[in-house]
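[1] show me how the following folds:
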Amino acid sequence: MPKPKPLTYRDAGVDIDAKAEALARLKPLIRSTFDRYVASDLGAFGSLYSVPEGYQSPVLVSSVDSVGTKVKIATMIGRHDTVGQDIVFHCGNDILVQGARPLFFMDYLAAHKLQGEFILSVAEGLVAGCRRLSCSLIGGETAEMPDIYAPGEYDLVGFILGLVERDETVTGDSIRPGDVLIGLGSDGLHTNGYTLARKVAFEIAGWPPDEYLEELGCTISAELMRIHRPYGPAVLPLLDEFAVHGMAHITGGGIPDNLLRPLPEGCRALVRRGTWPEPPIFGLLQRLGNLPADDMLRTFNMGIGFILVVPAEQADPVRARLEMAGEQVYGIGEIVAGERSVQII
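    Below is the predicted model of the structure:
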């Protein structure tokens, strides 16, 4: 009986050498995000980071999330340099809600096949996102799993860690009737609702990714690939000057679910729909898919990506500062006494 040919990991579908070569090319790019608190180089089993000085009672704030099925559109158009920014900004906005400043970020990239240019493209987005938020990309993990992911498929997951003084943590406990809701405009869908949006656009409507839509002023893929907007650069400077009582990042669950999270008992949030312009992509998806209004509100951000709850007397200066920082700012409602809930009227 002939001796079987030796079976290598590459034969089974995983090319360790190709991945190592790609990662070696990335190291200078990733190191460009390091600040002086990074205490280990790339390649260590565990990434080290020193706690910045000057904090009296620091609290660590963390978040982990995935880009979700937005990566399927990235695969359709062969462009992967924006999804890295998406996940950095999504996670950064999550910890911003508690008032935390980002320290470092880590990623996990798993795919059917990890080709060099693909890894580099994703990493460029991660680096751009970390630079925008002034946080260090201190490590990550890649996994080539041809038995799990179909050809061309991948998943991108991110983890962020930030820091805030214990007595400066924004919890929502100080929200009270009379407070004002300030909404910040979104850049499209951000990173939520893509399974539904893809079904409507590519199955029901039958559009190819490069279908130009006059209503949107761009192709459908360009609209759906708009980068998740980061709110930290505009919001963090306000926290030292104004009494921000609560915040909400509008992600999966939309305004109803996410604005509810910081509300204390006895407070009802009244959100006045029509006080901000809804980007045309939302109306387009609703018409084509015959989507119920309630589903729209709980699936998509509907044009508001972040909400601040502030005292009424501080609303005008807060709005002015946010507008100066380049945000689209809207007074979208108020807090009233009542059962803990969110009401959109």
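[2] from now on I want contacts and neighbour counts done on CA atoms only, so please keep to that.
    Fine.
[3] how near is Gly338 to Pro177?
    9 Å (C-alpha to C-alpha, to the nearest Å).
[4] now the common contact residues for the two.
    Cys267, Arg268 (C-alpha atoms under 8 Å, 6 or more residues apart in numbering).
[5] those two: who's more crowded?
    Pro177 (16 against 12; other C-alpha atoms under 10 Å).
[6] quick check: closest non-adjacent residue to Val329.
    In this structure, Val329 finds its nearest non-sequential neighbour in Leu184, 4.9 Å apart by C-alpha to C-alpha, 6 or more residues apart in numbering.
[7] packing partners of the helix or strand harbouring the one you found?
    Element membership of Leu184, judged by DSSP states H and E, is strand 180-185. Judged by 3 or more C-alpha pairs under 8 Å, 6 or more residues apart in numbering; DSSP states H and E, strand 180-185 is in contact with strand 304-310, helix 315-324, strand 329-337.
[8] next up, for comparison:
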Amino acid sequence: MNKSSLSYKDSGVDVYKSNMFVKRLKKIAKTTFRPEVIQGPGGFAALCSIPKKYHEPILVSSTDGVGTKIKLAMQFKCYDTIGIDVVAMCVNDIIVLGAEPVFFLDYYATSYIKIDAVSSIINGITEGCLKAGCSLVGGETAEMPGIYNDEDYDIAGFCVGVVEKTKIIDGRKITDGDVLIALGSSGPHANGYSLIHKIINDSKTDLQKTLIRGRPLMECLLQPTRIYVKNILTLIEDIDVHAIVHLTGGGFWDNIPRVLPNHTQAILEESTWEWPEIFKWIQKSGNISRFDMYHTFNCGVGMIIALHPSLVDKALQAMADSGEIAWKIGMIKTSSSNDRVVINP
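    As a prediction, the model looks like this:
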């Protein structure tokens, strides 16, 4: 969305319409602006100050895409939800450190620019930024014929946040007996879609006719990733959270150990929750083992929060008041085992 980003000379798009399009994008982006934004889309770069409430601010950054989920979005010409996904994948990684997302930039590349498609994607990104409380300050929209074919495209995002140095959440406070609280996901989010595509192709599933609790499978699979930022920011204002895990690629086995100190182990109780139907369909249709399901998918758990047992009831109530589906999923114990995560059936 920077001045050099939108070139239509190769796409046949009317120049007048493209100019109106750029103006519309700037107007849309402006709805997300925080007070710290000095210069947003339109220049060669954006300017943003650090919020004044921080005494020793530490910048936190994250970049991500939506993986092969984008193939489904292209197939069904669903553009807006994929915009929410790309924001979510970045801001959810930032919040695990206790950081507040401040600004976001996007990258969109395609063979030729379709104004309606780009507009829908930017609308989705804008919605995601509003949900996360961060500003959409710019980005890049690139035409790359020969690299992308027909209506193919790819999208990625980049986010910067801020955290007080003394309030960084990195797992160092985790101790034996800490309780683990789960926050529900909205579906697969943006992980495991290469396997999902294989299942769909092998089973020749009709995504529009196959229903999951009355909803087309396609709709369930394109459900946008939940953005947990505002609710977690509210939680950590009042509660001393020891660690936060974002269940993304690598699932339970790879992500939970990222925050575990040496000689600790996370014990999860599978009986505390029921997998949403979409994950039951994936497992059954793909004949996937329990181990691989937990290695590839979030299985209904978007975030896991570690905290002292005395704070569990308060945290669960706070999450319920925020509209999150939250429950006690397990605990931390001292262990020298090589198995950093155990999920009891």
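[9] about what we covered before: and of the helices and strands packed on strand 180-185 of the first structure, who's closest to Glu241 of the first structure?
    The closest of those to Glu241 of the first structure is helix 315-324. By C-alpha to C-alpha, the value is 9.3 Å.
[10] now that closest one on the second structure. Mean distance?
    For helix 315-324 of the first structure, the mean deviation from the second structure after alignment is 0.8 Å (mean C-alpha distance after the TM-score superposition for the first structure).
[11] next one: that helix to chain centre, how far?
    23 Å (C-alpha atoms, centre = their mean, to the nearest Å).
[12] that helix: which residues count as buried?
    For helix 315-324 of the first structure, a neighbour-count test (16 or more other C-alpha atoms under 10 Å) marks Ala315, Val318, Arg319, Arg321, Leu322 as buried.
[13] got the angle for the strand holding Leu184 of the first structure vs strand 329-337?
    If you take axes from the mean of the first three to the mean of the last three C-alpha atoms, to 10 degrees, strand 180-185 of the first structure sits at 150 degrees to strand 329-337.
[14] how much does the following helix or strand past strand 180-185 of the first structure stray from the second structure?
    Per DSSP H and E, the first helix or strand lying C-terminal to strand 180-185 of the first structure is helix 194-198. Compared with the second structure after fitting, helix 194-198 of the first structure has a mean deviation of 1.0 Å; criterion: mean C-alpha distance after the TM-score superposition for the first structure.
[15] chain center to the next helix or strand after helix 194-198 of the first structure, what's the gap?
    Per DSSP H and E, the first helix or strand lying C-terminal to helix 194-198 of the first structure is strand 212-213. In terms of C-alpha atoms, centre = their mean, the centre of strand 212-213 of the first structure is set 26 Å apart from its chain centre.
[16] which parts of the stretch 101-250 of the second structure are helices?
    Assigned by DSSP state H, counting those that start in this stretch, the stretch 101-250 of the second structure shows helices spanning 115-132, 193-203, 217-221, 229-238.
[17] deepest-packed of these, please.
    Mean neighbours per residue, mean count of other C-alpha atoms under 10 Å, is largest over the helices of the stretch 101-250 of the second structure for helix 115-132, with a mean of 21.
[18] and it, what other elements does it pack with?
    Packed against helix 115-132 of the second structure by the contact rule (3+ C-alpha pairs under 8 Å, 6+ apart) you find helix 15-30, helix 80-95, strand 135-143, helix 229-238.
[19] so which of these comes closest to Thr210 of the second structure?
    helix 80-95 (20.4 Å).
[20] that closest one against the first structure, how far on average?
    With mean C-alpha distance after the TM-score superposition for the first structure, helix 80-95 of the second structure departs from the first structure by a mean of 0.9 Å once superposed.
[21] how far away from the center of its chain is that helix?
    Centroid separation for helix 80-95 of the second structure versus its chain: 4 Å, with C-alpha atoms, centre = their mean.
[22] quick check: buried residues in stretch 325-343 of the second structure?
    Neighbour count says stretch 325-343 of the second structure has Ala326, Trp327, Lys328, Ile329, Gly330, Met331, Ile332, Lys333, Arg340, Val341, Ile343 buried, by 16+ other C-alpha under 10 Å.
[23] greatest separation within these: which pair is it?
    It's Ala326 and Arg340 that sit farthest apart of these, by C-alpha to C-alpha, at 22.8 Å.
[24] and the helices and strands packed on strand 180-185 of the first structure as TSV, adding distance to Gly217 of the first structure?
    Below are those laid out as TSV (distance: least, C-alpha to C-alpha, whole Å):
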stretch	distance to Gly217 of the first structure
strand 304-310	20
helix 315-324	24
strand 329-337	23
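[25] now for these, which one comes closest to Ile255 of the first structure?
    Judging these by C-alpha to C-alpha, what sits closest to Ile255 of the first structure is strand 304-310, at 8.0 Å.
[26] who touches the most centrally placed residue in the first structure in this structure?
    The residue lying closest to the centre of the first structure (C-alpha atoms, centre = their mean) is His90, at 1.5 Å. Taking C-alpha under 8 Å, 6+ apart, we find His90 of the first structure in contact with Asp65, Thr191, His228, Arg229, Pro230.
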